[in-house]
Structures are given as structure tokens and as C-alpha cells.
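>>> I would like to see how this sequence folds:
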Amino acid sequence: MLVGAIEAGGTKFVCAVGNEKNELLERVSFPTTTPEETMKQVFAFFDRFELAAIGIGSFGPIDVKPDSATYGYVLSTPKLAWKDYNFLGDMKERYDIPMGWTTDVNAAALGESAMGAAKGLRNTMYITIGTGVGAGAIVDGKILEGIGHPEMGHLLVRPHEHDHYKGFCPYHGNCLEGMAAGPSIDGRLGKAGKDIDPTDEVWDFVAYYIGQALEAYTVILRPERIVLGGGVMKVPGMLEKIKTQFTTLLADYVPVPAVDDYLVTPGFGDDAGITGAIILANQSVEK
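Sure, this is the predicted structure:
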């Protein structure tokens, strides 16, 4: 049995085909442009296969409520060409098969929980810190969703006493995304993170904001493990800085596993999202 998977990111789409063992067999990637151009490439890839189901993890915000009139739509995304696009509807019009639909970070959380760095645990989190910040949670083995999907990157954080940056988020300013995502580095220093020395104090600021968010997620959701991915996490020493900040901010208020077991990097690296989408497709077959 073959299933399809899409990890729809704001920068690129990854499409893959896998099997019932959640193994990836073939994949392609291409830039995210307009829906018309991008979906033409999606269809060209999947038209070659007889698929039992497709799992989709998409950038958002998206509508995840099955009883909503806009279920399956991309909503008020900053990628204006995709605003109010009926992503799931167009996929179903092309392929009359079961489909799983969630955010890209929820898909990554599912992949890491089922087969990656959080395998065997029932309550986990995945957070990516890159061009933006997003997070997904697995609670009792299921993706956490309510009236919508979590937007944990927009948790407000208190500024570091030596950081005078106001944040780039047009909605909230000093939310986690506004203060710690990649564009905040350029906003402070006028150059990209890859050009900044790992010992620069800006990384201490970023670690402080991420540590605040992880402390909040910990006391609210009480996950068994938090997996941290994205480009910012590839900065040398960043994970250790975050562990130090998190430990200080949590202040032993609630018990958590040893920090080296609690805060970890992805088992699948950059493939967490597409792996989760394969799993989502197989779950759709089972339903």
C-alpha cells in the first residue's frame, strides 16, 4: 500500500510517497510560489501513483475544524497568494481518497512522537525556531487541537534587560516569534544569523526568550519531552544556552525529567514534518 504526504512550508513544499510501515520511498521538493504554480507540481508528482490516502501538514494559520465552512483552508497567512485558499478542497477534488489535515508543526510533532526523538511517549511537544516559530503538541497520543490549532510562537515574552529590540511581529511585537525567530537577528544587527558569531550576546537574548516559552509550555501542558528544531537550533551552543535558561526560569517549581532528556533535538532532523505527514496518511486509512 502506498500513501502520499505533503509538508507545505512557507518557503518550500516537500511531497513524498511512503508505505504502511511509514517508510519514505520517494520524495521531491520545490519552492512555494503561488497556489496555481505550486499545486501543479504537487499534482504532477502524485498523479504517478495509486495512493490509499494523503497526509498534509501545512503552514498556517489553517482551519482544522471539520464542521467549519472553511475547513481545509489556509486562512490569514502573510503569504498573501495563499490567503483563503481551499488547499484540502483542491486536493480532494483531484484525489478521491482519505486525507489527513493539520499544520506542518503538528505533523512534525506527530513524526517525532511516533518514531523520532520522543518515540514511546504519550505527551510530547515539537517546536521549530527558524524564519518563524511554531509548535505542536501530542496529548495522550493525539494531536492537540481545539477551536483551532495552537499558535505557540505568539506567546508573549518579557524583554531581556539588555535587549532593546521591540520585535518584528506585526501583531504582537515582543512575542516569542517576534523576539527569537531568524528575522529578529537581522532586525537587531542588520545581518543574517549565519553571519553572527555564536558567542555574540544576541544568542543569549534568543535563548532567554525560548527558555521563557519552554517554561510556560511545561507548566501548562506538562509534556514528557520537548523536541526543538529549526535553523536557530543549529547555532553552535544554542541548545545548552536554552537548557540553562529553562532550568533557571523553571526554578524547580514542578518536577521534569533531567534537562538533557527533556529538551532534545529532532530524531528526524529536517524530515520530522514529512515523516509525520506519512503517519497522518496511514492514520487516515485506518479511520
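
>>> from here on, contacts and neighbour counts on C-alpha atoms
Fine.

>>> how about the strands in the stretch 1-150 of the chain?
2-8, 12-19, 24-31, 54-58, 99-103, 124-129, 133-139, 142-143 (DSSP state E, counting those that start in this stretch).

>>> I'd like those as a markdown table, with mean neighbour count appended.
Listed next are these as a markdown table, based on neighbours: other Cα atoms under 10 Å:
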| stretch | mean neighbour count |
| --- | --- |
| strand 2-8 | 28 |
| strand 12-19 | 22 |
| strand 24-31 | 14 |
| strand 54-58 | 29 |
| strand 99-103 | 25 |
| strand 124-129 | 27 |
| strand 133-139 | 25 |
| strand 142-143 | 17 |
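
>>> So for Val202, which of those strands sits nearest?
strand 124-129 (14.9 Å; Cα to Cα).

>>> Next, the residues that contact the closest one from outside, please.
For strand 124-129, the external contacting residues (Cα atoms under 8 Å, 6 or more residues apart in numbering) are 105-106, 108-109, 112-113, 118, 133-139, 177, 180-182, 223-233.

>>> ok, Ile54 to Glu224 distance?
As defined by Cα to Cα, to the nearest Å, Ile54 lies at a distance of 29 Å from Glu224.

>>> just Gly237 next, same as before
Taken as Cα to Cα, the span from Gly237 to Glu224 is 23 Å.

>>> For these two, indicate the residue with more neighbours.
Glu224 (18 against 12; other Cα atoms under 10 Å).

>>> Let me know whether that one touches Pro257 as I believe.
Yes. At 7.4 Å, Glu224 and Pro257 qualify as touching, with contact defined as Cα atoms under 8 Å.

>>> Assign a three-state SS to Lys160, would you?
Let me fix one detail, which is that residue 160 is His and not Lys. Using DSSP: H, G, I helix; E, B strand; the rest coil, the secondary structure recorded for His160 is coil.

>>> list the contacts for it?
With Cα under 8 Å, 6+ apart, His160 has these contacts: 205, 208-209.

>>> please give me the structure for this one as well, since I'd like to look at both together:
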Amino acid sequence: MIIGAIEAGGTKFVCGIGSENGEILDRISFPTQEPEETTARAAAYFADKNIEALGVGSFGPLDLDPQSPTYGHVTTTPKPGWANYDLLGHLKKTLNVPAGFDTDVNAAAFGEARWGAAQGLDSCIYYTVGTGIGVGVYTGGQLVHGLVHPEGGHVLMRRHQDDKFEGACPYHGDCLEGMAAGPAIAKRWGQGGDSLPEDHPAWEMEAHYLAEAITSAILLLSPKKVILGGGVMHQNQLFPLIREKVFRNLNGYVASSVLDDLDSYIVPPGLGDNAGLAGSLALGIQALTDKT
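Got it, this is the predicted structure:
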């Protein structure tokens, strides 16, 4: 069985094929340009691959309601040319196979639940911390949708006591993304995170905001695993700082033995940088299963 997968990012598209066991057999990546050009390039990659289904994990916001006339569309994105674009429709029309569709972070959460750090669990939450912050939620063995889909990168939090930065989110200012995504780090400190030393005060402040969000997620959703991916989380010194702050925030209130070992509860992706593409593969497998 050959399944197609697309991790459709705002900066680049990653296309690949894989097996029903989650093994990635081939991949390519290319810049995200005008929508017609980008989807045509993706479709051309799959043209000779004989895929049986396709999974797409995309940047958003997205319309994920199958009953909606704009199901499969990218909706209010500020990315030029992509607002209200029928991404799924164009791909399905060209490739003519069953297709699964979700946010890129929901796809990553799905991949981690199926083959990664949350394998065997019926719930997890996945944060990607990079150019933006996205949150995917998997609970009760299902990806969470609702009015739209989780937008946990825009939750509001308590500010760090030493932080005077106004925030970088064009919608909300000092939401999680506005305070802790890569561009916020660069704007606050005058240089990107990659050039800051491990003991720079930026990382203690970064850990504060991520721990605030994770604490709220634990109290609201009670996930059995918290997974932190994305470029900013390549700063491995963040993990112990975040775990310590979450422990302090919870203050013994949540009575679970799992929280006695935060090293194995708040973790990097088990699938590494493959989480998004493998998750899209899982969406394709699910679409094929649903068809039969």
C-alpha cells in the first residue's frame, strides 16, 4: 500500500509517500509559492507514484467541516494569495484518490499518537513552536475539531514579571505566539534564537510562556502526553526549564502519578522532524479506512 502525504507549510511544502506502517519511503520539499503553482507541483510529484490515498496537513486557518461548502479551504490566512483557496479540492480533482485533511499540527499529533511519543495512548497535545505556534489536540482517540479547530497558539497568559515586550502577534499582541514564537524572540532580543547562548535570559522567559500554556492545557484537556516540536524547541535546554515551571504552576493539584515524571510526560516528538509528514500519512490511511 502506497499512501501520499503533504505537510503544507506557509514557507515550504513537503510531499512524500509512505507505507501503512508509517515508514516514509520518499520525499521532496519546495517553497510555498502561489497556490496554483504550488498545488500543481505537489500533484506532479504524485503523478507516477500510484498512491491509493492522500493525507494533507496544512497551515491554516482551515475549514474542516465536511458539511460546509468551503470544506478543504484555507480561510483567513494573511499569506498572500492563499486566503479562501480550495487546497483540498484542487488536489482531489487532480489526483482522484480518497483524501484526509487537517491542520499541520493536528496531523503531527495524530502521527505521534499512531507511531511516536504518544503511541498506545488515547490522548496527547502537540505544540509546534517556530515561526508561529500551533497546537494539535488528540483526545478519546480522535483529533479535536469544533467551531473551527484548536488555535492554542493564541491563548492569553500571565506575563513574565520582567517582560516589557508588547508582543508580536498582529491580532492579539501578547498572546502565546506573540510572546514566544521565533519572530517574538528575535524582536524582543534584537537577534534570532539561533544566535543566543544557552544561558541567555531569553530561554527562561520562553520557558515561562510555554509553561503557562501547557499548564492551562493540562488543567483543561488532561492529555496523557505533551509533545513539543518545531524549530525553537531544538533548544534542548528549554525542556527542563519548562518542566520545572509546569511543576510549580500545578503545585500538586493534579493527582496523577504521570506528573511525578515530567521528563517522560513533556517530551520532544518521537518521530522527530518527521512528525508532520508521518501525521499526514496517517490522515491518508484514515481516509482510505473511512472509504471502506
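
>>> After superposition, what is the TM-score?
The TM-score (TM-score structural alignment, normalised by the length of structure 1) is 0.98; 287 aligned residues with a Cα RMSD of 1.0 Å.

>>> what would the strands of the stretch 1-150 of structure 1 look like in a markdown table with distance to His164 of structure 1?
Shown next, in a markdown table, are these (distance: least, Cα to Cα, whole Å):
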| stretch | distance to His164 of structure 1 |
| --- | --- |
| strand 2-8 | 34 |
| strand 12-19 | 33 |
| strand 24-31 | 35 |
| strand 54-58 | 34 |
| strand 99-103 | 32 |
| strand 124-129 | 21 |
| strand 133-139 | 20 |
| strand 142-143 | 37 |
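
>>> which one of those strands lies closest to Lys243 of structure 1?
Of all the strands of the stretch 1-150 of structure 1, strand 124-129 comes closest under Cα to Cα, at 14.4 Å.

>>> mean distance, that closest one to its aligned residues in structure 2?
Here the mean offset of strand 124-129 of structure 1 against structure 2 after fitting is 0.8 Å, by mean Cα distance after the TM-score superposition for structure 1.

>>> distance between the ends of stretch 79-96 of structure 2?
Note: stretch 79-96 of structure 2 ends 27 Å apart using Cα to Cα.

>>> And the helices in the stretch 151-287 of structure 1?
Assigned by DSSP state H, counting those that start in this stretch, the stretch 151-287 of structure 1 shows helices spanning 176-180, 182-189, 201-221, 238-250, 259-262, 272-286.

>>> Flag every buried residue along the longest one.
Pointing back at helix 201-221 of structure 1 there. Residues of helix 201-221 of structure 1 classed as buried: 202-218 (neighbour count, 16 or more other Cα atoms under 10 Å).

>>> And for the second one?
Using 16+ other Cα under 10 Å as the burial criterion, the residues of helix 182-189 of structure 1 that qualify are 182-185, 187-188.

>>> and the angle for that helix with helix 201-221?
For helix 182-189 of structure 1 against helix 201-221, the angle by axes from the mean of the first three to the mean of the last three Cα atoms, to 10 degrees is 140 degrees.

>>> Contacts for helix 182-189 of structure 1 next, please.
Against helix 182-189 of structure 1 from outside (Cα under 8 Å, 6+ apart): 129-132, 165, 167-168, 178, 191-193, 202, 231-232.

>>> Can you tell me which of those are classed as buried?
129-132, 165, 167-168, 178, 193, 202, 231-232.

>>> Ile143 of structure 1: which of those is nearest?
Relative to Ile143 of structure 1, and with distances defined as Cα to Cα, the nearest of those is Ile129, at 19.5 Å.

>>> As JSON lines, the contacts of helix 182-189 of structure 1 with distance to Ile6 of structure 1 would be great.
JSON lines is the format used below for the contacts of helix 182-189 of structure 1 (distance: Cα to Cα, whole Å):
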{"residue": "Ile129", "distance to Ile6 of structure 1": "20"}
{"residue": "Gly130", "distance to Ile6 of structure 1": "19"}
{"residue": "Thr131", "distance to Ile6 of structure 1": "20"}
{"residue": "Gly132", "distance to Ile6 of structure 1": "19"}
{"residue": "Tyr165", "distance to Ile6 of structure 1": "36"}
{"residue": "Gly167", "distance to Ile6 of structure 1": "31"}
{"residue": "Phe168", "distance to Ile6 of structure 1": "29"}
{"residue": "Gly178", "distance to Ile6 of structure 1": "27"}
{"residue": "Lys191", "distance to Ile6 of structure 1": "32"}
{"residue": "Ala192", "distance to Ile6 of structure 1": "28"}
{"residue": "Gly193", "distance to Ile6 of structure 1": "28"}
{"residue": "Val202", "distance to Ile6 of structure 1": "34"}
{"residue": "Gly231", "distance to Ile6 of structure 1": "20"}
{"residue": "Val232", "distance to Ile6 of structure 1": "23"}
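
>>> Please identify which two of the residues you listed are farthest apart in space.
Largest pairwise distance in the contacts of helix 182-189 of structure 1, by Cα to Cα, is 20.5 Å, between Tyr165 and Gly231.

>>> What are the neighbouring residues in contact with Asp104 of structure 1?
Asp104 of structure 1 neighbours (Cα under 8 Å, 6+ apart): 7-9, 56-59, 273.

>>> if I line the two up, what does Thr248 of structure 1 land on in structure 2?
Alignment note: Thr248 of structure 1 maps to Arg248 in structure 2; criterion TM-score structural alignment.

>>> give the contact list for its match.
Taking Cα under 8 Å, 6+ apart as the definition, Arg248 of structure 2 has no contacts.

>>> Counterpart of Tyr71 of structure 1 over in structure 2?
Using TM-score structural alignment, Tyr71 of structure 1 sits opposite Tyr71 in structure 2.

>>> What distance do you get for the closest residue to its match other than its chain neighbours to His73 of structure 2?
Of all residues not flanking Tyr71 of structure 2 in the chain, Asp63 sits nearest, at 5.0 Å (Cα to Cα, 6 or more residues apart in numbering). Distance, Asp63 of structure 2 to His73 of structure 2, by Cα to Cα: 6 Å.

>>> What of Ile6 of structure 2?
15 Å.

>>> do Asn251 of structure 2 as well
Counting by Cα to Cα - Asn251 of structure 2 and His73 of structure 2 are separated by 43 Å.

>>> higher neighbour count, those two?
The neighbour count for Asn251 of structure 2 versus His73, taken as other Cα under 10 Å, is higher for His73 (23 against 9).

>>> I'd guessed that one sits against Phe59; true?
No. Using Cα under 8 Å, His73 of structure 2 is not in contact with Phe59; the gap is 10.7 Å.

>>> Pull up the overlap in contacts between these two.
Joint contacts of His73 of structure 2 and Phe59 (Cα under 8 Å, 6+ apart) do not exist.
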